[in-house]
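Participant: Below are the sequence and a predicted model; questions follow.
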Amino acid sequence: MRRNRPRRFPPRSKRSPWRRLFDYGLTIALVAFLAFLAARLDRSAMRTEQGRAVVNDGDTLTLEGERVRLRGIDAPEYTQTCRKAGGDYACGRMARKALVDLIGGRVVSCDGWQRDRYNRLLGACRAADLDLNRSLVLAGWAVAYGNYAAEERQARAARAGIWAGDFDRPQDWRRAHGRRAEPRPDVLSYVGDWIRHLFGLR
């Protein structure tokens, strides 16, 4: 009876010095390209708007004439209603009031580098050191819309804001009422965010 001999695999060949040099050069070239791309994005598109905010609705405000859509979140539309304790309530107006309360009359600063189809700057906004985008989701007056999924889970578990009852997600409400859908962050957004985070760009 023939015994099966263990299969022998050829030893892995070591990379030659030239191959290692090529790999290192390729890595350096890739990092340099990303740095160049980040610098181009920063110079050509990044904007910071600052001033006293006029709050339009739960996720849109105006700073010195510049309309800013809080990026990565979606608040109920101003005329939207939600359901709680067997009745309807004006959750859209309450979402706007929540943003007004979070700002508290302080100066608002928004950083952004993209615009949506309505020419609004898509921004990450702060009132002093308070992250408004994140805080609205944590308070339950906006849902995650490309970012802040962990904050949405916390709000849902705490039954905060609109999570205390039933509601249509804002994009579903817009669709049901013939409104245009808000654009979600696209692949370029995530690539740009990753590059900015990698190189410490705001």
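Facilitator: Okay, I see it.
Participant: When you work out contacts or count neighbours from here on, use the C-alpha atoms and nothing else.
Facilitator: Will do.
Participant: residues near Trp163, how many?
Facilitator: 21 (other C-alpha atoms under 10 Å).
Participant: so who does it touch?
Facilitator: Gly140, Ala155, Arg156 (C-alpha atoms under 8 Å, 6 or more residues apart in numbering).
Participant: now with 6 Å?
Facilitator: Trp163 makes contact with Arg156, according to C-alpha atoms under 6 Å, 6 or more residues apart in numbering.
Participant: what's the distance between it and Asn147?
Facilitator: Trp163 is 18 Å from Asn147, where distance means C-alpha to C-alpha, to the nearest Å.
Participant: Tell me which stretches of the chain form helices.
Facilitator: 17-44, 91-103, 132-138, 149-158, 170-176, 187-198 (DSSP state H).
Participant: List the buried residues in the last one.
Facilitator: I take that to be helix 187-198. Gly192, Ile195, Arg196 (16 or more other C-alpha atoms under 10 Å).
Participant: gap between stretch 133-145 and the chain center?
Facilitator: Computed by C-alpha atoms, centre = their mean, to the nearest Å, the separation of stretch 133-145 from the middle of its chain amounts to 11 Å.
Participant: got a list of contacts for that stretch?
Facilitator: For stretch 133-145, using C-alpha under 6 Å, 6+ apart, the contacting residues are Gly72, Ile73, Asp74, Ala75, Ala95, Glu151, Glu152, Ala155, Ala160, Gly161, Ile162.
Participant: next up, a second structure to put side by side with the first:
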Amino acid sequence: MGKGHRYQGANQADRWRRRAGRRMPSRRLPRPLLGLILLGAGTLAAAVTQFAIQSTAGQQSTAALQSTITNWTEPLPGPMQGRASVIDGDTVEIAGQRVRFNGIDAPESRQHCDDAKGFDYPCGRRAAQALDKFLAASRPLRCSFVDRDQYGRLVGNCNRADGRSIQKWLVEQGLALDWPRYSNGAFAAEQVSAKAAHRGVWQGRFDQPWDWRDANADKVESVSEQSIGFGLLGGCSIKGNISAKGERIYHVPEQKYYSQTRISQVSGERWFCSEAEAQAAGWRKARR
């Protein structure tokens, strides 16, 4: 009887364990649910990563913007004098500083106009070429500054060494327009003269530079790209390149690597008008 009782007790205990096992939920999640959880976790991780990237990019953009704003709000320097390199028809560079002529607007580097016979010609590049020759006739250039523009460039009134106003000359030659928005009509008389004589852009049909920029935003060069390579057009054909080792080396047109050398003014590279100028600035000639 004792054995039978133990046997029945053992069976009862097994039944309890089986029943308890049926009642207890499984510790393993169903595969569909597990897949959804893993997918959600992956999506969350990707979102966190993307947020971190965007946050970093945003911080970098903010830092760049703050740097630019700081540059804009710096006190204006006093009058500056030096040899000017032409960037385009209304912008030059003196000692590494971009200077935008005050109160005028010249055709953009890529802008074309119609001449007296209706033929298309590159009026923007013609203006830059003429400006380069005009400056070369009486150096150095002297500028006094009135403002900074939206790109941080200095805005100034500039004269040649002989005292002639650059802005007045450009407008009276029809190479630039009086820009009433900023000039208050300071060069209106020169513009009337140019128009009456059909000089420059007034010989045919053209778009005002500010209108052309609005209609051709994709063709307008950024300030950092503006006429990088105009040096060759204006006669300043020597390329001042900075090597990977930080050496300042200049290349003249007949040298082996001249055509392969690219100039990035943003990186501190520049154009020179003569070897003497390059050497005076601390650059050495390329060996070949």
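Facilitator: On my side now, so go ahead. As the structure is a computational prediction, the values presented were derived from the model and not from experiment.
Participant: ok so, going back, from the helices of the first structure, which stretch is densest packed?
Facilitator: Greatest average neighbour count among the helices of the first structure goes to helix 132-138 (a mean of 24), per mean count of other C-alpha atoms under 10 Å.
Participant: what range in the second structure matches it?
Facilitator: Under TM-score structural alignment, the match for helix 132-138 of the first structure in the second structure covers residues 166-172.
Participant: Let's have the helices of the first structure in JSON lines, adding distance to Gly51 of the first structure.
Facilitator: Listed next are those as JSON lines, based on distance: least, C-alpha to C-alpha, whole Å:
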{"stretch": "helix 17-44", "distance to Gly51 of the first structure": "21"}
{"stretch": "helix 91-103", "distance to Gly51 of the first structure": "11"}
{"stretch": "helix 132-138", "distance to Gly51 of the first structure": "14"}
{"stretch": "helix 149-158", "distance to Gly51 of the first structure": "27"}
{"stretch": "helix 170-176", "distance to Gly51 of the first structure": "28"}
{"stretch": "helix 187-198", "distance to Gly51 of the first structure": "24"}
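Participant: Which of those sits closest to Thr60 of the first structure?
Facilitator: helix 91-103 (8.7 Å; C-alpha to C-alpha).
Participant: which ones are touching the residue positioned nearest the centre of the first structure?
Facilitator: Among the residues of the first structure, the one closest to the centroid is Gly72, at 2.9 Å (C-alpha atoms, centre = their mean). If you count contacts by C-alpha under 6 Å, 6+ apart, Gly72 of the first structure has them with Tyr145, Gly146, Asn147.
Participant: Alignment lookup: it to the second structure.
Facilitator: Mapped onto the second structure by TM-score structural alignment, Gly72 of the first structure lines up with Gly103.
Participant: so what's that match closest to, chain neighbours aside?
Facilitator: Excluding the flanking residues, the one nearest Gly103 of the second structure by C-alpha to C-alpha, 6 or more residues apart in numbering is Ser183, at 4.1 Å.
Participant: number of nearby residues for the one you found?
Facilitator: Using other C-alpha under 10 Å, Ser183 of the second structure is surrounded by 13 other residues.
Participant: Please report how far it lies from Ile104 of the second structure.
Facilitator: 7 Å.
Participant: Pull the contacting residues for the aligned partner of Ala196 of the second structure in the first structure.
Facilitator: Taking TM-score structural alignment, Ala196 of the second structure has Ala157 as its aligned residue in the first structure. By C-alpha under 6 Å, 6+ apart, the contact set of Ala157 of the first structure is empty.
Participant: Around Gly231 of the second structure, how many other residues sit close by?
Facilitator: Under the neighbour criterion other C-alpha under 10 Å, Gly231 of the second structure is assigned a count of 21.
Participant: secondary structure element for it?
Facilitator: Gly231 of the second structure belongs to helix 230-234 when assigned by DSSP states H and E.
Participant: What span of the first structure is that helix aligned with?
Facilitator: On the first structure, no counterpart of helix 230-234 of the second structure exists by TM-score structural alignment.
Participant: Over to stretch 251-258 of the second structure?
Facilitator: Per TM-score structural alignment, stretch 251-258 of the second structure has no counterpart in the first structure.
Participant: Kindly report the same for stretch 37-48 of the second structure.
Facilitator: Residues of the first structure matching stretch 37-48 of the second structure: none, counting by TM-score structural alignment.
Participant: now that stretch: how far from the chain's centre is it?
Facilitator: On C-alpha atoms, centre = their mean, the centre of stretch 37-48 of the second structure falls 38 Å from that of its chain.
Participant: For Phe187 of the second structure, which non-adjacent residue is spatially closest?
Facilitator: Closest residue in space to Phe187 of the second structure, ignoring its immediate chain neighbours: Asp178 at 5.3 Å, by C-alpha to C-alpha, 6+ apart.
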